[in-house]
Structures are given as structure tokens and as C-alpha cells.
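Chemist: sharing a model that was predicted from the sequence below.
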Amino acid sequence: MQRDLHAMSATDYDLVIVGGGITGASTAWDAALRGLKVALLEKDDFAHATTSGSSKLVHGGLRYLVNGELKLVRESLRERRIWENVAPHMVHPLPFVLPTYGWGMKGPIVLGIGLALYDLLSFDRNWLSDDDKKLPGFRRVSKGKALDLMPSLRRENLTGAMIYYDCQMFAPERLCLECIEGAVEQGADAANYAEVTGFETQAAMGRGVRVTGVHVTDRMTGESVTVRGRVIVNAAGPWADKTMAMADETPARRLIRSKGIHIITRDISGANALAVQSAIGGHFFVIPWRGLTIIGTTDTVFEDDPDELGVTAKDITDFLAVVNDGLPGLNLKREDVIHFYAGIRPLVDTTPQEVPGVETGESAKDAEKKDSYNASRAAEVYDHGAEEAIDGLISAIGGKWTTSRHLAEQVVDLALKKLGKSAKCETHCTPVYGGDMARLKTYVVRAQKRHAHLAADVVENLVNFYGSRIDEVLATADERQGERETLLRRLGPENATIGVQVVHAVRREMALHLEDVVFRRTGLGTAGHPGVDVIGQAAELMARELGWDATTLAREIAETTRQFDTIPGAQREAAE
């Protein structure tokens, strides 16, 4: 996967996609599989924002049943199964413990009815070739068993628990990248750090304008180019309305941006996830992940620039209060937080838009209190040509990680219609880049035998991150004479990541900054600071590949380690 904006500016594309998160990545993968010539542009690194800032769940959305969103739940459950099939190394079953209290709305009868409907809507959940991926139906356990599973549960009125199943991603940022790599393998072109700054347009026949391309600034060099396409797809996630505004000063759709933070702590729940209700902060999940526990997420309206997103010390303190209220026996403290991260959910704002001279019925005070928690996670594919006379532009807005593949399918269907072409979607039955294997456990065992010169945990880690492509990664160690021994070493004694992963990320996966490798190619930093020595070794390997001088090397290390600190927020927090 090579980055070449000059070559892209000299190519005519069927589809130019703005945004390298999972929506843009899935759209590129789908379109390329259907034979379209595709370009993908991302202003930062691939999967740098919402895509990597998720709870790492692929789930049906049990709580959406309360809102009566049966169609969204069914769509999500179907897509959950598809992700298990096409990304077997990335998506795995996860049991959830749902405590029951009393005999009312939170009791076993009501929750049992809801979970029975959830299982009914996922009637196809076990249409899978790998038996290890199959999901059992829900079951009820006693109060004693519930406390055995999670001793910190609130005990007052506890009547037991329900256990149901959803799925979890090992590394959402890698799964997104694999969709992009799959698209590139089919002929697509992609570039990160390529910021779209405007649209190229021409007068359309009859009325309005036609978008014919995008103006792009190369954030690595400062150069500007134009990339042209017959259809442009806005898949910019939290920036989607800002991207729309480049074509029309009054965006056709508004977004509610919902900030969600997560904290990572020690293992507190074993193999089971836990769904908890807090009286002071809504529901949250306790999720086992790589031997640690993710707790998340918050859900608050975020009205600042999405580029300014971060986690403040107050964010963590406030969320710990919610967690300790929901799990009073846990008593988590700030020093128990190993790592933290944040993401923004881009939700479609369905409140009436103000029209001059027309009363909408929404007061200014109400407008300030957008509800992100109860806002729908449904997506929308918006054709600007049909409603605004801005032809050639499609926006994909809203949605959730789980349903991103299906959203992309709808986008490509519309794009093909505009292009006067026809081709069936294949992403529901095509393995992602690295997903071509029968049974994951069997593949891991065979890979460990094939690479017996490497430690078993190193090989398992490679399979987790690269799936069936691990031999291609390891082959990078043999590309230059004398590198093999060095590149097959661990970066740290307690770390399963080896040097070749860093070099492969630079040579094959478009990693341009140290944080690209640490957070989105290898996962070195996604579970907390891996240590100064580990980051230093990764930086040295990148420096040799990219020709960094001492100043650049020091800056890259500083900018990466800064990601492990909370952002300054004292003044803003004091004002609130």
C-alpha cells in the first residue's frame, strides 16, 4: 500500500471517498470489489478518530429495543454475524452479564422477554462455519452465581442475572485498515494525511452544480493537488457536516456529536463483560480485553471542534464516580486507571431545522440540550443531487461501527446508479484482508508450528493483528540483508510485538508518524504506555526507514507520549 498523491491527481476515478474511518474504508472495499476505480483520502491517519475510539464491540444494540428500533437491531445482529464470518481473527463472541433487580422493569421477567426477542431477531447468529464463533441463547443465573461472576455488583434488590452474547473486536483500528488494504489489493488508491479543503465544481445541465473533484492539501509536504472523480462520497464521520459546508454554507444535515470516554484498568471481570446501570450516569459496560478491562462509555453532547477532542482529568474523575455508583464494591481510584481514550459518535440530528418565518416549536433552551444518549444510531445516505442540486455528492452520516459495512453497501448502490453501472455487493461474503482462514484456533496452532523459531505468544499476536497475512509481515524481515535477527526480536521483554511489525507498517501500511505505529498499526500503546524503551525502539526503527534526524525523532517521541496524558481542561471545567 503506497501513498502517491501526485499519481492520484493524474487519475480519473469513479469514486473519491473523503474520510478514512470505518465508513470510508468499508465503502472503498465494497466499491473496489464491484470493479469501480476508487480513491480514499483521510486528513489524519486511517482510523484515528471515532473508529479507534469505540468500545470495541460488534453488537446488536440491546437497549435500542426499548426505543422500538427493531429494524436497527435486526440490521445490527445480521451485520454482527457477517463480521464474524469475514474477519474471524478480529471479531469474537463475548458473554455479557446483565444483573436483574426486583421484579419490575429491571427484573428477570421483563429482561427475559427483551432477551428472548433479541435472540429471535438474531435467528441467523449461528450460520457460521467456525463452531467457536457460535453464540448461545440467553440464560438466567441465580443471585449467588451473579455475585460469583462479579462480586462488586450492587446487592440491594439483586435477584440474579441474565447472560447473553454479543461480539468484540480485537483491534477496530486494524480491522478498518484491513478494509482499506483489501480495497487497495483490488486496485483502489489511498492516502492518509491528505486533507480535503474544498470541492471542484462545474455548472450542471439545467440547475445547480456538479461536484467533479476535491482539492487536497498534502499535510506531509504542504503541496496542494486536485483529485477528480465522477462521484464524491462524504464519509467524514464527526466532520461530515463540515465537509458538507464546503459545498453549501448551510449543511443539508446537522449532527449531534456525542463524546464517549473509556478507561482501561486491571482485569476485574474475568471472561465476562458486564452491563451496568448507574443512577447518576446511565448505563456502561465492563469489558474484558487483552487481559485488562475496558470500562465505558460516557455519552455527552460535544459542541467543540472535533479536532479538539481529548480526555480531561475531570472526565476521568466524573466517570469513576459513575462506575463506583453502579458497582459500589469496586471502589476504583484514579491510580487504577492504566489508560484512557475518547471518541465522538456522529449522530444524525432529527430535530426540525429552523426555516425563516416558520415556527419550529423548539425553544433556544431546548436546542442547547440535545440528547445524545437517546438519539438514534441509525445511519442516513443523503443524495445532495436529488435535494440540493449539488450533483455528484453523496454523504454517509450517522450509524455505528457494527452496521458500517451495510451503510457502505447502500452508498455504493447509489453511486453505481449515478454512474449507470450495475454490480452486486460482495463484502458480506468476502474475507477482509487477513480474514481468509477456516477456523481461527486451528490457524493459530498451525502458524505456531510453521514459525517455531518464534515464541508462541508472538505468533498468536501476529495472527491477531494480521490474520492470514502473517507470512507477508514476517517476509519483510528478509528484504534487506542483515535485518532478520534484529527485526524478529521483541520490542520489550513483556511485549509480544516484534520489530518487523514496525518496519512493515512503514513499508507496506503507510505509517508516517510514530503514533501511527504505536496506536493504529501494532497496538503498542492502545492498552497503556508500553514503556520508554519500547517506544524508543519503535521510533529508532521508523527513523531508519524514514530518514528522521535527531530533532524529528525527539519530536515524534514527544508527540506520541503526549497521547498518554490528559488534556488541559481546567479553565473550561471551572467555567462549567
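Modeler: Received it, and whenever you're ready, just let me know what you need.

Chemist: going forward, measure contacts between C-alpha atoms and count neighbours the same way
Modeler: OK.

Chemist: now do the strands in the stretch 451-576 of the chain.
Modeler: For the stretch 451-576 of the chain, strands defined by DSSP state E, counting those that start in this stretch occupy the ranges 490-492, 495-498.

Chemist: quick one: closest of these to Thr560.
Modeler: Ranking the strands of the stretch 451-576 of the chain by their distance to Thr560 (criterion: C-alpha to C-alpha) puts strand 490-492 first, at 16.5 Å.

Chemist: quick one: list the elements packing against that closest one.
Modeler: strand 495-498, helix 532-546 (3 or more C-alpha pairs under 8 Å, 6 or more residues apart in numbering; DSSP states H and E).

Chemist: list the contacts of the shortest one.
Modeler: What that stands for is strand 495-498. Asp457, Val458, Asn461, Leu462, Leu487, Leu488, Arg489, Arg490, Leu491, Thr522, Leu524, Pro530 (C-alpha atoms under 8 Å, 6 or more residues apart in numbering).

Chemist: if we go to 10 Å?
Modeler: Contacts to strand 495-498, defined as C-alpha atoms under 10 Å, 6 or more residues apart in numbering, come from residues 455-462, 474, 486-492, 522-524, 530-531, 534, 538.

Chemist: that strand: which residues count as buried?
Modeler: By 16 or more other C-alpha atoms under 10 Å, the buried positions in strand 495-498 come out as Ala496, Thr497, Ile498.

Chemist: and the nearest residue to Glu556 once chain neighbours are set aside, how many neighbours?
Modeler: Excluding the flanking residues, the one nearest Glu556 by C-alpha to C-alpha, 6 or more residues apart in numbering is Leu514, at 5.9 Å. Using other C-alpha atoms under 10 Å, Leu514 has 28 neighbouring residues.

Chemist: try this one next to it:
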Amino acid sequence: MITNHGGLRLKREIHRLTSETFDLLVIGGGINGCGILRDAALRGYRAALVEKGDFASGASSKTSKLVHGGLRYLEQMKLGLVFESCRERRTLLSIAPHLVHPLPFLIPVYKEDARGRAIIHAGMILYDMLALFRNVERHRMVSLQDVFKAEPDLERTGLQGGAVYYDCRMDDARLCLENVLSATEAGAAAVNYAEVISLIRSGERAAGAVVKDRLSGRTFEVMARKVINASGPWLDRITKMSSLKTEPRLRPTKGVHIIVPGSTRGHALLISARRDNRVFFVIPYQGYSLVGTTDTFYTGDPDQVTPSPEDIAYLIEEGRRVLPGAKLDREHVIASFAGLRPLVAEPGRPSELSRSHVIYEERSGLLSVAGGKYTTYRQVAEEVVDRIARGQEMRSRVPCRTAELPLYGGGLKDPASDMKMICEKAETEYGIGPDTAAHFIRCYGTRYRDVLNRIQEDEGLRERITPGRPEILAQVRYGVEEEMVVTLSDFLRRRTSLALSEANGRETAGRVASLLARYLHWDPRETEHQIETYLQEMNFPIQAGVPSR
């Protein structure tokens, strides 16, 4: 029996989608779509969103987990993009301090690198200037000895020194989800596993969509005065529903990451790849290292993008070159994932394509959002809703408030001291360990009690999901009741990061699936199907029902 705790209760309200005519229908539950939904709802528009998978199940949960100014874009003289990104980084630190945290980066400079110390120093100065000198800390150039002291496992041959600067790490999937939660709190409707199969027209205008519920198989209509295509890599598929003559808007590139045992001592590393002179990262990630990313053109089905052996070999090769003693080999790859960047179609190599966004308006009135960086999603959303607010059909003078109002759970006034105080309070009140308390604040922010209150009804929910990890069973129940978890992968891959840990195999999947089965009324056959689907999504070879490790 699931109890209503008086919280938000994010529900799949399909009946609401079919019974109202909305001002805006957003297609796509990635970060741009969820950001647009929140902005529109806060301005008083009746807004709805449908997503063919789970929220953030595409590229928005397969990023480098960084909110960053885009240091490498300085080489392309994309100064406007870097300025905008630095400003948005500050904003996200303010409205989501539980999900976005400062992170020191070290750039080791080697004799053979195309970017020498002078180039790096000049870039650092310009980076601080574009951040209006309001970064967490200003950059500093460091000596050879300081580099060794900070990261003693770096390859020493040819090392000449380095630079330290700051960007931010984030929980990409939960940041996307909290935009949905904030939007629904403001009156919006959002449904996952709801796929648009065609657009509805009123004369020449797009007036809604025919949607298929991928859980029940039934179709329904959603009517809206304005339809927004924020479907990321699937953008061209939706625009063709509006006009078969539309030229492709996108030129997607694939980015692959791997998770390996921890390889650094606290700094993220920005490294120049020797093979193609691209920059890539080695980032501290929950006790592990996140290594990535690649950047290659992709012309296949967006639903089938996966890391290739060549992608993984590239990351291992370049990572081991600068961290020769690290556990950077195929045997120690804990997880891998691939996402597609929905970049605007233009000539050039993958790394040369602009990360700026473009808003297209089709003859049908369909608005399509192409390109953009995760970091600048809030600004993209503001531009889209501003455009609608300036139009004759839905003119509005209500200003954008998304840069001022905290995201759902983001109301920490002084993040460092508030988090310490709340952690101590959570430990005392709920009898949880300090690691679990800290984990809850990083995941749920000021809403942590909403999750922990489940323990008061069922003491068994205090138990950890797996030994050595901070997650507890109460999060499973909360995910179903409040965060629209409807599959095993929703919970393991996007409501938590268990899928990116060593606890990502069948044992953990089985335990979580058995609890989800209780809340979602799965029979044994469906429970096993959920486990197998998750393991296949994680690229585990399945043999007789057992993953390879």
C-alpha cells in the first residue's frame, strides 16, 4: 500500500493530457525540454510535456557530468558562448547548489603538447575575464613540483608544469528531473514513456500531437496552441511530421565515456589527446574516475547508439598515456555509456561544430530547438518562452524567473554550512550513516525529509540497497511515489547513479526489481524482463541469464 505523504507526487496523468487544451506542448524530456516546461509554467502558461522514454534518458544523462564555461571553445573564438556558459554556471550554482558543486581542474602541460604553457596561460586569463572574475577561484599557473604534489600519479616524462582552474560537476539526470518537478509544482503536466507518432493540424498550423503510451500501448491526442520540438537527436524525425520537405537540421556527434577505478587525487584533469589533439577529461566521480569524451559523427538510429570497442580503446589509450599506473584497461572498465550531441548541421570536423543553439520555426508554427550545451539550457529555455511571449497569439508580460527561483530541493542559502548542518540533523533524526545523509542532501537537497519519512512507516526501508553504497531502500519507494519511476532502469540509471558503480550488476538489479515489483505490481515474468532489459542497456553480455561479471 502506497501512502500519500503530502508531497508533489509526480504522476503519469494521461487523463489530464487528454482533457485539457494547453498553451504549450513540449516534445522531449531532455534538459532543454524540461527547462522550457519549467520556464513556461512559472510564467503562468498551461504547459505539458511528453517524452518517449524516461526523463533524461537520452543525451541528458550521458554527459561528462560538468557544468562548465567551455574552456576549449576559446580556441574557436566562441567568446559569446563561453561568456554565456560562465554566467549560466553561476546561476546553476545558485539555484541548484545540492546538484552543482565546484570542482578544481588541473591541466598538465607536456613538452609534446600542441598547447604549451604560454597558450594555456593566455587561455586561463581570458577564461577568468569572460567569467567576470567571479569564478569559484581564479586560475593559477603551477610549477612542475606543484603538479606532482597535486597529482603524483601523472606521467612525468616531458611534464613542464600546469594550470589549475575551476568549473563545476553536476548530477545531470537529477538536474533534468528537478526541472520537471519544479514545472509540475507550478502547474505543468509531464508524462514519460509517451511517444509522439504524428502531429495534429488545424489548417496549416500544428495544434497538438497524437501520442502513444508505450506502457499500455494505447494512443491519445494532446491539443495545444503551440508545439515545441525539443527532442534532441530525434529533432529531424519530429520536424518531418510537420513537413516532409524540411532539410535535416542536425549533424549529431557521439560522445562516449567510461567509468574506471579512481585515478586522481581530487582534481579533474583536462588533457590534450595525442592522437587527434582533442581535449578530454578524467573526472573524480563518486570514488571512481569518469573518462571522456569522444567526438565522432553518428548517422545511425538515435535509439541504438552505444559505445564501440574503438571508442573505449581510444579513451583507455589516451588516459593511460598520462596516468600510466592507473587501472585504465578493459578489465577495469566498470561502466560505459554513449550519448548524442544534437548539433546544428554545418561543415567541419566533429570537434569544430558549434555548440551554440538555433531556434527554428516551421511553416506550421512548430518551434524546434537544435544544438546547445547542457550548461546553457536555462538560457535556451528563456529564449524559447520569450519568443512565444512576444507573439500575438500568447503575448505575456510575465518575466522569466528561472534564474532567481531555486529548483525543486535547491533552497540552500549557504550550501557549505547548510549541508553540514542538515547532514548532522538527518543522522540524528533518522538514524542513518553520515555517508547516506550526505548522499541524500546531494540528491534531494531541502526535500530530503520527503524521502526519509518513508522510514517511519517501514523500518526496513532504512536498509542499504547494497553494502558499501549510501543508497537505501526508501529511495525506491520514493522514486515510485514521487518521481515517476516505472522501470528498473529509471531508478538505477537516472534517479540514482547505481548503474555507474561497481554495484551495477544482477545482484543489485534483482534486489531493486523485487521491491519495484511490490509497488508497481509486476509479476515474476515482468520482473525478470526488467532485469534483463537493464543489463542489456548496460552493455552486459548475457549468457544463461548471468552478466559477464
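Modeler: Yep, that arrived. Keep in mind the model is a prediction, meaning the values are calculated, not measured.

Chemist: including distance to Tyr341 of the first structure, could the strands of the stretch 451-576 of the first structure go into a markdown table?
Modeler: Formatted as a markdown table, the strands of the stretch 451-576 of the first structure follow (distance: least, C-alpha to C-alpha, whole Å):
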| stretch | distance to Tyr341 of the first structure |
| --- | --- |
| strand 490-492 | 23 |
| strand 495-498 | 21 |
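
Chemist: ok, which of these comes nearest Gly61 of the first structure?
Modeler: strand 495-498 (33.3 Å).

Chemist: which bit of the second structure covers the closest one?
Modeler: On the second structure, the counterpart of strand 495-498 of the first structure by TM-score structural alignment is residues 469-472.

Chemist: neighbours of the residue nearest to Ala183 of the second structure when sequence neighbours are not counted, just the number please.
Modeler: The shortest distance from Ala183 of the second structure to any non-neighbouring residue, by C-alpha to C-alpha, 6+ apart, is to Arg38 (4.1 Å). Counted with other C-alpha under 10 Å, residues neighbouring Arg38 of the second structure total 30.

Chemist: tell me the counterpart of Arg38 of the second structure in the first structure.
Modeler: Under TM-score structural alignment, Arg38 of the second structure pairs with Trp29 in the first structure.

Chemist: show me what contacts that match?
Modeler: Here Trp29 of the first structure is in contact with 23, 36, 38, 178-188, 405, 408-409, 426-427, 432-433 (criterion: C-alpha under 10 Å, 6+ apart).

Chemist: helix, strand or coil for Ile197 of the second structure?
Modeler: strand (DSSP: H, G, I helix; E, B strand; the rest coil).

Chemist: coming back round to it: dump the buried residues of strand 495-498 of the first structure to JSON lines, plus distance to Gly144 of the first structure.
Modeler: Output for the buried residues of strand 495-498 of the first structure, formatted as JSON lines (distance: C-alpha to C-alpha, whole Å):
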{"residue": "Ala496", "distance to Gly144 of the first structure": "38"}
{"residue": "Thr497", "distance to Gly144 of the first structure": "40"}
{"residue": "Ile498", "distance to Gly144 of the first structure": "44"}
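
Chemist: gap between the match of Arg38 of the second structure and Trp239 of the first structure?
Modeler: Relative to Trp239 of the first structure, Trp29 of the first structure is positioned 21 Å away (C-alpha to C-alpha, to the nearest Å).

Chemist: in the helix or strand harbouring the match of Arg38 of the second structure, what counts as buried?
Modeler: Following DSSP states H and E, the helix or strand that holds Trp29 of the first structure is helix 22-33. Under the neighbour-count criterion of 16+ other C-alpha under 10 Å, helix 22-33 of the first structure has Ile22, Thr23, Gly24, Ala25, Ser26, Thr27, Ala28, Trp29, Asp30, Ala31, Ala32, Leu33 buried.

Chemist: before we move on, what about stretch 530-548 of the second structure?
Modeler: For stretch 530-548 of the second structure, burial by neighbour count (16+ other C-alpha under 10 Å) applies to Gln530, Ile531, Glu532, Tyr534, Leu535, Met538, Phe540, Pro547.

Chemist: helices - which of the residues you listed land there?
Modeler: Per DSSP state H, helices hold the following members of those: Gln530, Ile531, Glu532, Tyr534, Leu535.

Chemist: any idea what the third one aligns with in the first structure?
Modeler: This means Glu532 of the second structure. Per TM-score structural alignment, Glu532 of the second structure is aligned with Ala558.

Chemist: and that match, what does it touch?
Modeler: Applying C-alpha under 10 Å, 6+ apart, the residues contacting Ala558 of the first structure are Leu514, Thr552.

Chemist: roughly how far apart are it and Arg521 of the first structure?
Modeler: Taking C-alpha to C-alpha, one finds Ala558 of the first structure at 19 Å from Arg521 of the first structure.

Chemist: who touches Met419 of the second structure in this structure?
Modeler: Neighbour list for Met419 of the second structure: Pro97, His98, Leu412, Lys413, Lys425, Ala437, Ala438, Ile441, Arg442, Gly445, Thr446 [criterion: C-alpha under 10 Å, 6+ apart].

Chemist: can you redo the residues you listed as TSV with neighbour count and distance to Asp295 of the second structure?
Modeler: Listed next are these as TSV, based on neighbours: other C-alpha atoms under 10 Å; distance: C-alpha to C-alpha, whole Å:
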residue	neighbour count	distance to Asp295 of the second structure
Pro97	26	30
His98	28	30
Leu412	19	36
Lys413	12	38
Lys425	13	44
Ala437	26	37
Ala438	19	34
Ile441	24	34
Arg442	22	30
Gly445	25	33
Thr446	19	37
